[in-house]
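Trainee: Dropping the sequence and predicted coords here.
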Amino acid sequence: MSDVREQIAHARSIVVKIGSSALTDVGTGLDMARLDRLADALEARMRAGSDVVVVSSGAIGAGIAPLGLKKRPKDLATKQAAASVGQLALAYAWGTSFSRYGRTVGQVLLTADDISNRSHHANAQRTLDRLRSLGAIAVVNENDTVATNEIRFGDNDRLAALVAHLTSADALVLLSDVDGLYDGDPRKPGPDGRPARFIAEVNGPDDLDGVIAGSGGALGTGGMASKLAAARLAADGGVPVLLASAADAAAALSSASAGTVFAARPERLSARRFWVRHAADTHGQLVLDDGAVAAVSKRRRSLLAAGILAVRGGFSNGDVVELVDTTGGIFARGVASYDSDEVETMIGRSTTDLPPDLQRPVVHADDLVTV
C-alpha cells in the first residue's frame, strides 16, 4: 500500500463528502437503504478511533419527490424551495440512521460567506470543533435555502475541501457515483478508440496531464471537474484526498484501498494563509513593478509602498487584495494593512519618506500567498 493510502487509512480525523447520487433518486427521493450502508461504514471508522465530519449533498434531491417535481429544478427559487423541504428530510434521515448506534447528529448549514468572512469562518470552526468534542456527528451542507448564485460554493466538493482545512482534518474522502479518476469518461472510448485510463495515485501536476474532467449529472451540481478541483485544493492545503465510489465506502473508509488518492503538499498551509489563498473574497488590486513582483513571489518579502504602481478598486484595512503585475496577471493575494485611500497616498514612496503611522508594509509577508 502506498504512503498516501496509509496516511488516509490511519488518519485520526477525516471529512467525508457524500454526493447526491449516492443518497437520492429523482423519482423517489432519499434512499434509506443506501444511507444506512454509508452510516454503517462511517460508524465503523469512528469505532476504529477516527473523528468524522460528514459533508452531505442531497438536500435538493431529497426535496424533489415530496414537492411533486419530475427533475432537478433550474431556477433559483424552486431550488431553494426544494432545499427547504429536503434539508429537513436529510437531517432526519441521518439522525435516524445514526441513532441505531446511539449517536447524536448536529446539522451545520454554511454559505460561502461563512467561509470567506474571517469572523464567520472562525465561528463555523468553533461550532464544528465543539460538536466533535461533545461526541456528536456534524453533518454539513451548503445552506441552499438562502445561498444565491453569486455567493454559493458551487458544489459540495469544494465545501468539503474547505471544511477539511477548517477542521484541521488529516484526510478528505470524496464519495460519489464514480470509482476514481480516469483520464477521460470511462463510459465512452477515447478519440483513439481506447478505454479511459484509471489513475490510482496523483502525486503532482504531471500525473494529471491529458486528464479530461466532465461536469455533473441530473441530481448534483458537481462532476469529475469539481471533484478534481476540490482534491487539488485540499491537497494544496496539506490534506491527502481519496476519491472513490459510495458503493466502495467500506473499503474507502477502512483500508483506503479503493479509488484514487491525491498526495498532499509536504508542508500544510496555516489556517490564515489557506483562508487568504482559497476562501477569502478579494476587494481591489495592487499593481506592482517588476522588482516588487520578484521580491514578493520569489523572495517571500513583504510588500512595501515603493513597489506599488497603482491601486484598483476600493478596500479597507484587513481586506484581502489581489497583487498583479504590469500585464494584469494575478500572482498573489494578501491582507491589506491600510485602506485603499491611504495606499493611494503612499504609491511609489520609500518607507523612510512616509509618516510614522504609514511605515508598516502594505501587505506583510505573513499575510501573503502566491496563487
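Mentor: Done, it's in.
Trainee: When you work out contacts or count neighbours from here on, use the C-alpha atoms and nothing else.
Mentor: Will do.
Trainee: Show residues contacting stretch 203-221.
Mentor: If you take Cα atoms under 8 Å, 6 or more residues apart in numbering as the criterion, stretch 203-221 is touched by 19-21, 24-26, 57-58, 61, 71-72, 154-155, 182-185, 201-202, 222-226, 228, 262-264.
Trainee: Do you have the strands of the stretch 101-250 of the chain handy? List them.
Mentor: Counting by DSSP state E, counting those that start in this stretch, residue ranges of the strands within the stretch 101-250 of the chain are 105-110, 137-142, 171-176, 181-182, 198-199, 201-202, 241-245.
Trainee: so who does V261 touch?
Mentor: Counting by Cα under 8 Å, 6+ apart, V261 makes contact with 4-5, 200-202, 240-243.
Trainee: cutoff 7 Å now
Mentor: Neighbour list for V261: 4-5, 200-202, 241-243 [criterion: Cα atoms under 7 Å, 6 or more residues apart in numbering].
Trainee: Wait, a strand at it?
Mentor: Yes - applying DSSP: H, G, I helix; E, B strand; the rest coil, one finds V261 inside a strand.
Trainee: Check the gap between the residue nearest to it when sequence neighbours are not counted and L128 for me.
Mentor: In space, and not counting its chain neighbours, V261 is closest to L242: 4.4 Å by Cα to Cα, 6 or more residues apart in numbering. Separation of L242 from L128 (Cα to Cα, to the nearest Å): 22 Å.
Trainee: alright, now check it against this:
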Amino acid sequence: MTDDAGRLRQRVAQARRLVVKVGSSSLTSADGGALDLGALGALVDALAARRTGGGQVVLVSSGAIAAGIGPLGLERRPGDLATQQAAASVGQGALVAAYQAAFGRHGLTVGQVLLTANDTTRRSHYTNARRTLERLLDLGIVPIVNENDTVATQEIRFGDNDRLAALVADLVGADGLVLLTDVDALYDGPPSRGGSRRVPFVAGAGDLDAVTIGGTGSSVGSGGMVTKVEAAGIAGAAGIPTLLTRLPDVADALAAQDVGTVFAPVAATKASRKRWLAHATTARGRLVLDDGAVTAVTQRRTSLLPAGITAVDGAFAAGDAVDVCAADGRVIARGLVNYASSELPRLLGRTTRDLARELGPAYEREVVHRDDLVVL
C-alpha cells in the first residue's frame, strides 16, 4: 500500500462525519426477494461502533424495491416505473423497520430521509434538505437516506444511489464516503476473468485509462461499477475521498485496512449547491447561445439574458433544469430556467429593458440567474 493510499484510508477511517452507501444486492437474499437480516445486522454493528465512538454516520441505503418484491409476489425486479413505485412503497417500510430494530439494539435511533432530485436542486428545497440532515446528526440520530422511489419519475430521478450518496456526502460536508457493493474492489478487468487484478488506489482519472469497467452486476440493483466510479468522481470534486469495497469488509475498511479501492479527491472548485446542479439534475431542454453569450457565461460568469439566446429546444417549465449550449451543440453549462419553453421564443435576441417596456416589469429578469447556473 502506497503512502498516499494509506493516508487516504486513515482519513476515511478517522472521518468525523462519514457517509456510507449500501446496495440492494448486498442487503437481499440470493434470489433478491427478501432482506438478508444477517447482512444488514453486520453492517449496522460496524456503523453503530463508529457512531457510539463519537463519529457521525449517514447511511444511504438501497433495498426498498428489492424488499417489496417478495411481499408483492413478484419473481424479479419489475421493469416498469409504476410497479417499481408500488414495490418501493411496500418495501421502504420493511427496510426502515429492520434498520430501526438493528440500530435499536445499540441504543441508537434512525430517521428516514427520502429525496428526489427536485428536492435538492431548487434553492429552498436544497437548503431544507441540508438543514434536516444537519439537525438529525446534531440530535444523535442516524439518517437513513434513500431516493423517494415511490413518487420519483424517470425525469426527476437521481438514477442510482451511488450518485445520491456522493451528493449527500457533499451536502453534509462529509469527511469520507464508503460505497459498499457485492464486489470487493475495482479491478482492472472483469473480476470473474482470470488475471484481473485489484486496483487498490486511484490517484486520478488517468489511473482508469487501462481499466475495463463493467455495468450492473445484480438483478436487483440499478447501478454497477460505472456508477460507483462516477460517484467517486463527484465526491472527489468536493474534496471527499471515497473507499469502495464489499459489505463483509466494512469493519476492516473502517479500521484503515488494505481492502477495496480508495479514490483520491481533488481540490473543490465549485460551491456545493452548484455541484448538485451539475450532477443531480437531468436537463429538460436546451438553450443555444451566440458566441458573445458563450463568452459571457463561461468567462465572465454572468447571468444568461434573452439577448444572447438563438434557439430553444425541448418542453420545460419555469424552474426546470436546462442545458446551455454553444452554437455547435457543445453543452457549456446547466441552469434552472426562469421561463417556460413556451414563453421564450418571443423573447430571444431582445434586451431585458425592451422586454420590460413592451411586456411589463416581470420580464426584466434573467433567463437563468448566475446563482442558478453552473459552467460544466
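Mentor: Arrived safely. Values in this document were obtained by computation on a predicted structure and should not be read as measured data.
Trainee: hang on, the earlier thing: among L242 and L128 of structure 1, which residue is more densely surrounded?
Mentor: Between L242 of structure 1 and L128, counted using other Cα atoms under 10 Å, the more crowded position is L242 (28 against 22).
Trainee: pretty sure the more buried one is touching A263, no?
Mentor: No - using Cα atoms under 7 Å, L242 of structure 1 is not in contact with A263, being 9.1 Å away.
Trainee: a helix runs through A356 of structure 2, doesn't it?
Mentor: Yes - with three-state DSSP as the criterion, A356 of structure 2 is part of a helix.
Trainee: thinking again about what came up before, could I have the ChimeraX command that selects the buried members from the contacts of stretch 203-221 of structure 1?
Mentor: Remark: buried members of those, expressed as a ChimeraX selection using 16 or more other Cα atoms under 10 Å:
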select :19,20,21,24,25,26,57,58,61,72,154,155,182,183,184,185,201,202,222,223,224,225,226,228,262,263,264
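Trainee: Now, the contacts of stretch 203-221 of structure 1 that are in helices?
Mentor: Counted as lying in helices by DSSP state H, out of these, are 61, 224-226, 228.
Trainee: ok so, going back, make a markdown table from the strands of the stretch 101-250 of structure 1 and add distance to V324 of structure 1 to it.
Mentor: Formatted as a markdown table, those follow (distance: least, Cα to Cα, whole Å):
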| stretch | distance to V324 of structure 1 |
| --- | --- |
| strand 105-110 | 31 |
| strand 137-142 | 32 |
| strand 171-176 | 32 |
| strand 181-182 | 34 |
| strand 198-199 | 35 |
| strand 201-202 | 30 |
| strand 241-245 | 31 |
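Trainee: which residues touch the longest helix anywhere in structure 1?
Mentor: Criterion DSSP H: the longest helix present in structure 1 is helix 76-99. With contacts defined as Cα under 7 Å, 6+ apart, helix 76-99 of structure 1 is touched by 36, 39, 59-64, 73, 104-105, 107, 144-146.
Trainee: Could you do stretch 57-67 of structure 2 as well?
Mentor: Under Cα under 7 Å, 6+ apart, the answer for stretch 57-67 of structure 2 is 17-24, 27, 32-35, 51, 77, 84, 87-88, 91-92, 94-95, 142-146, 161, 165, 220.
Trainee: could you flag which of those are buried?
Mentor: Buried among the contacts of stretch 57-67 of structure 2 (16+ other Cα under 10 Å): 17-24, 27, 32-35, 51, 77, 84, 87-88, 91-92, 94-95, 142-146, 161, 165, 220.
Trainee: What separation do you get for T153 of structure 2 and Q85 of structure 2?
Mentor: For T153 of structure 2 relative to Q85 of structure 2 (Cα to Cα), the value is 9 Å.
Trainee: Please identify which of those two sits among more neighbours.
Mentor: Counted by other Cα under 10 Å, T153 of structure 2 and Q85 do not tie: Q85 has more neighbours, with 21 against 15.
Trainee: Show me what the more buried one aligns to in structure 1.
Mentor: Using TM-score structural alignment, the partner of Q85 of structure 2 in structure 1 is Q80.
Trainee: Could you do A253 of structure 2 as well?
Mentor: Using TM-score structural alignment, A253 of structure 2 lines up with A252 in structure 1.
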